[in-house]
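Sequence and predicted model, in that order:
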Amino acid sequence: MTLALDLRHDGPLLDFRAELPAGRITALLGPSGGGKTSILRAVAGLLRLRHAEVRLGETVWNTAGVHVPTRERSIGLVPQHYGLFPHMSARGNVETALIHLPPEARRARAERAIALAHVAGLEERRPHELSGGQKQRVALARAIAREPEVLLLDEPFSAVDRSTRKRLYVELRRLHEQLQNTIVLVTHDLDEAAQLAHHLCLVRHGRLLQSGPTSEVLTRPRCEQSARLLDIPNVFSGQLIRAADGRHQLQWGPHTLRVSGLPDTVADGALRWAVLPSNVLLARPDKPWNSHLENPVPAQVREVIELGGEAVVRVTPAGLDDVAVQLRLPARAVRRYGVEPGHGIVVCLRTADIVPLLDPPLR
């Protein structure tokens, strides 16, 4: 069942409308203080807003004059710092979510959730006797013990080290495969969102910048704010013009670039556009090339920084002295083709990889 949200408030600032797909992991990605946790708390019924409509399929949790209490919503919540009771064992913490059940059923349900969260054998330990990863699993076991339709995770991996985090990613995806519930994950970590989420919502100042399948959002930002949030460094200005054959071209300094995928309603004139560093291609100097190369641009190498088996290369296109284009190349290609500061190279910007930033900025 789709989770439909229409949330508006003044403090914290929210003006957020979205539909989150059923049975998928949706990440709310944005900077700290951008309203992500407030959205999660509103879904949970923990935050009263000036206007809130929250619906899970046909079930209404919030609308005008209606506010279903948190305990009556089919949710499980893992807060940022887990919220475990220090005086209780791991089992006791999980059982606090099940006080609506008789004691015998409570114990059996808690044991199942503990096994699903991979903390079996730690039932009698108290939080101070658990590692960060174990605390996270106990908090997750408590959240799933009620068998919720929606699981809400507020930066659940922020307090654990990198290696533990990677193991927990695998466990969360495995758990989702077993339960098939809807998961809403709050994060400011782009890599985390890319690895875990099927669906991505970019959130800034309490507003939705863009949403859609994760792979699509990551590679096709619709506005400059989305591109910046996705850490895309290559954002440029050009002039859109219509060629004699009716196709769009982009005048970028002295370079005329072919572009595609623009709606017919787009008017000629100034255009901001982006290209991912991984989509800026190096024209091999040892291979003959001519018209088969898309949008070749001569450039001078300014900087080469090797990071393991990859290199970040910054170049200045000919005739655009104030512009820096970043590309990523295998370190072996840098050495093989003599990509060094001061050397001239040719980069190619494929038509399909030029992303027009058409949506107006939020105010």
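Arrived safely.

For the rest of this, base every contact and every neighbour count on C-alpha atoms.
Fine.

which helices and strands sit right next to the helix or strand hosting residue 251?
Element membership for residue 251, per DSSP states H and E: strand 248-252. Applying 3 or more CA pairs under 8 Å, 6 or more residues apart in numbering; DSSP states H and E, we find strand 248-252 packed against strand 235-242, strand 255-258.

Reformat the ones you listed as TSV; add mean neighbour count and distance to residue 291.
Below are the helices and strands packed on strand 248-252 laid out as TSV (neighbours: other CA atoms under 10 Å; distance: least, CA to CA, whole Å):
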stretch	mean neighbour count	distance to residue 291
strand 235-242	17	21
strand 255-258	18	12
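
try this one next to it:
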Amino acid sequence: MAVPVADLHCDLSQLLPIPLEAHFCCKAGEVLAVVGPSGGGKTTLLRMIAGLSKPESGKITYGEQVWFDSQQKVYKTPQQRHIGYVPQHFGLFPHLSAIQNVMAGLDHVPKAKRKQRALDWLERVNLEGLPDRLPANLSGGQRQRVALARALAREPAVLLLDEPFSAVDRETRERLYIELARLKSQLAIPVIMVTHDIHEAQLLADRMILISQGQMLQQGKPFEVLSHPRNEAVARQMGLRNIFDAKVIAQEPGRNMTWLAFGEHQIAIENAPKMTIGQKVRWVIPNQGIRFNAITSGRLCKSINKLDVEIESLLVMGESVRVIARIAGVEQVINADIPTHLCDKLALVQGQKTTVALKSDQIQILQT
């Protein structure tokens, strides 16, 4: 019997054996990505939600159901929580066929209905025609789909995915992204996906949590976290490379503009927090805020922030080029990824002197 759809709320805290602080909600129909480096507490958090590990303190609720409450001494088993769980390496039984692996998760379904439900879900993950194959005779992507079908055939209250694409090659991973994105529109349950891949989270997640060393650094929509990182730890975890020092030299409340001294340059930023003149700050700008385009057409002049730079190196990475440029009067370099065709159009070469623009509304002051 299907479980009524509801939101998942977690409020967890522990010091041992692995420190962890987690406070969040995953709504029904939402994909929440938990992102962080290895050993940061991501899998531990997932196991706590699944009922496989017991937190020191806190509360986990699914709608009106209390799954865990340290004060009330409530601790529901994984079976009582009715979780769909896909571990890192899929957890398939090697001696069972694809359809038998899916049926193995259907103990709660009448025997007469198990086979048809398993076949239906294998078809939904595009594995029709392969029900009798053993895992050893399936590709990595096919094994991943069997594991996903087994979890979803249970009609779970919550779907938990632990690094779901880490065991497959890049081409297969890209295909599976499309499959999950298609399935996502059909799922009305909370889905929590653990990953260390920011790109994966941006593609698939409605919201994301950044976690490091057991601490939640920031949560929100992927684009919001990318464009408004709270501090330097978040910025670096999001893969932002352009982090600089500056000093506040003026504020214009009427225009909502703050001016910074950046080496020999003055740069303007919009919507900055209240600061004092002379205050030293750290600031970051994402790649989309750095403009190489339109240098030759003169449109760059519309930007307040223009920096004279010298191209130090160009690294071609398929459809994009990583440009490292030295800024006049500043020790640090600026990194920008631009499309290969634009790099060719601008005829950028090592040693070339040119100009870049920094979008004032994309510059973010970091908390220290």
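Here it is on my side, so go on. Bear in mind the structure is a predicted one, so any value in this text is a computation, not a measurement.

Work out the TM-score between the chains.
TM-score for the superposed chains, counting by TM-score structural alignment, normalised by the length of structure 1: 0.92, backed by 357 aligned residues with a CA RMSD of 2.0 Å.

tell me the contacts of the most centrally placed residue in structure 2?
Nearest to the geometric centre of structure 2 sits residue 201, at 2.8 Å (CA atoms, centre = their mean). Each residue near residue 201 of structure 2 by CA atoms under 8 Å, 6 or more residues apart in numbering is listed here: 33, 35, 195, 208, 222.

now for it: what does it line up with in structure 1?
Counting by TM-score structural alignment, residue 201 of structure 2 lines up with residue 193 in structure 1.

element containing the residue of structure 2 most remote from its centre, please.
Distance from the C-alpha centroid of structure 2 peaks at residue 112, with 40.6 Å (CA atoms, centre = their mean). Here residue 112 of structure 2, judged by DSSP H and E, is contained in helix 111-124.

With residue 229 of structure 2 instead?
Applying DSSP H and E, one finds residue 229 of structure 2 in no helix or strand.

Return the distance of it relative to residue 45 of structure 2.
Distance of residue 229 of structure 2 to residue 45 of structure 2, given as CA to CA, to the nearest Å: 23 Å.

okay, those two: which has more neighbours?
residue 229 (26 against 23; other CA atoms under 10 Å).

corresponding residue for that one in structure 1?
So, by TM-score structural alignment, residue 229 of structure 2 is matched to residue 221.

Settle this for me: that match is touching residue 358, isn't it.
No - when contacts are counted by CA atoms under 8 Å, residue 221 of structure 1 is not listed as touching residue 358 (9.3 Å).

Could you tell me whether the match of residue 201 of structure 2 really is in a helix?
Yes - the assignment for residue 193 of structure 1 is a helix, going by DSSP: H, G, I helix; E, B strand; the rest coil.

Correct me if wrong: residue 51 of structure 2 contacts residue 74.
No - using CA under 8 Å, residue 51 of structure 2 makes no contact with residue 74, being 11.4 Å away.

between the two, who's got more neighbours?
residue 51 (22 against 13).

so where is the biggest strand by length in structure 1 in structure 2?
The longest strand of structure 1 (DSSP state E) is strand 296-307. Aligned by TM-score structural alignment, strand 296-307 of structure 1 falls on residues 306-317 of structure 2.

buried sites along stretch 273-280 of structure 2?
Buried residues in stretch 273-280 of structure 2, counted by 16 or more other CA atoms under 10 Å: none are found.

quick one: terminal-to-terminal distance for that stretch?
By CA to CA, the extent of stretch 273-280 of structure 2 from end to end equals 13 Å.

Please report how far the match of residue 229 of structure 2 lies from residue 29 of structure 1.
Here residue 221 of structure 1 is placed at a distance of 13 Å from residue 29 of structure 1 (CA to CA).

With residue 343 of structure 1 instead?
Distance from residue 343 of structure 1 to residue 29 of structure 1, by CA to CA: 39 Å.

Show me which of these two is the more surrounded one.
residue 29 (25 against 12).

Name the nearest residue to the match of residue 229 of structure 2, ignoring sequence neighbours.
Closest residue to residue 221 of structure 1 apart from its sequence neighbours, by CA to CA, 6 or more residues apart in numbering: residue 227 at 5.4 Å.

which residues does that neighbour contact?
Contacts of residue 227 of structure 1 by CA under 8 Å, 6+ apart are 221, 233, 235, 274.

closest to residue 258 of structure 1 among those residues?
residue 274 (13.8 Å; CA to CA).

isn't that closest one right next to residue 356, touching?
Yes - counting by CA under 8 Å, residue 356 is a contact partner of residue 274 of structure 1 at 6.5 Å.

OK, contacts around whatever residue of structure 2 lines up with residue 236 of structure 1?
By TM-score structural alignment, residue 236 of structure 1 lines up with residue 244 in structure 2. Residue 244 of structure 2 is in contact with 282, 283, 284, 332, counting by CA under 8 Å, 6+ apart.

make it 7 Å
If a contact means CA atoms under 7 Å, 6 or more residues apart in numbering, then residue 244 of structure 2 has 282, 283, 284 as its contacts.

With neighbour count as extra columns, can I get these in CSV?
Formatted as CSV, the contacts of residue 244 of structure 2 follow (neighbours: other CA atoms under 10 Å):
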residue, neighbour count
282, 16
283, 20
284, 24
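
and the longest strand of structure 1, how far from structure 2 on average?
Strand 296-307 of structure 1 differs from its equivalent in structure 2 by a mean of 1.7 Å after superposition (mean CA distance after the TM-score superposition for structure 1).

tell me what that strand is packed against?
strand 310-317, strand 344-349 (3 or more CA pairs under 7 Å, 6 or more residues apart in numbering; DSSP states H and E).

Just tell me which of these ends up closest to residue 258 of structure 1.
Using CA to CA, those put strand 344-349 closest to residue 258 of structure 1, at 9.1 Å.

matching residues in structure 2 for the next helix or strand after the closest one?
Following strand 344-349 of structure 1 in sequence order, the next helix or strand is strand 355-356 (DSSP H and E). Residues 364-365 of structure 2 are matched to strand 355-356 of structure 1 when aligned by TM-score structural alignment.

Same question for stretch 41-57 of structure 1.
The aligned range for stretch 41-57 of structure 1 is 47-63, by TM-score structural alignment.

Structure 1: which residue goes with residue 13 of structure 2?
Checking TM-score structural alignment: residue 13 of structure 2 goes with residue 8.
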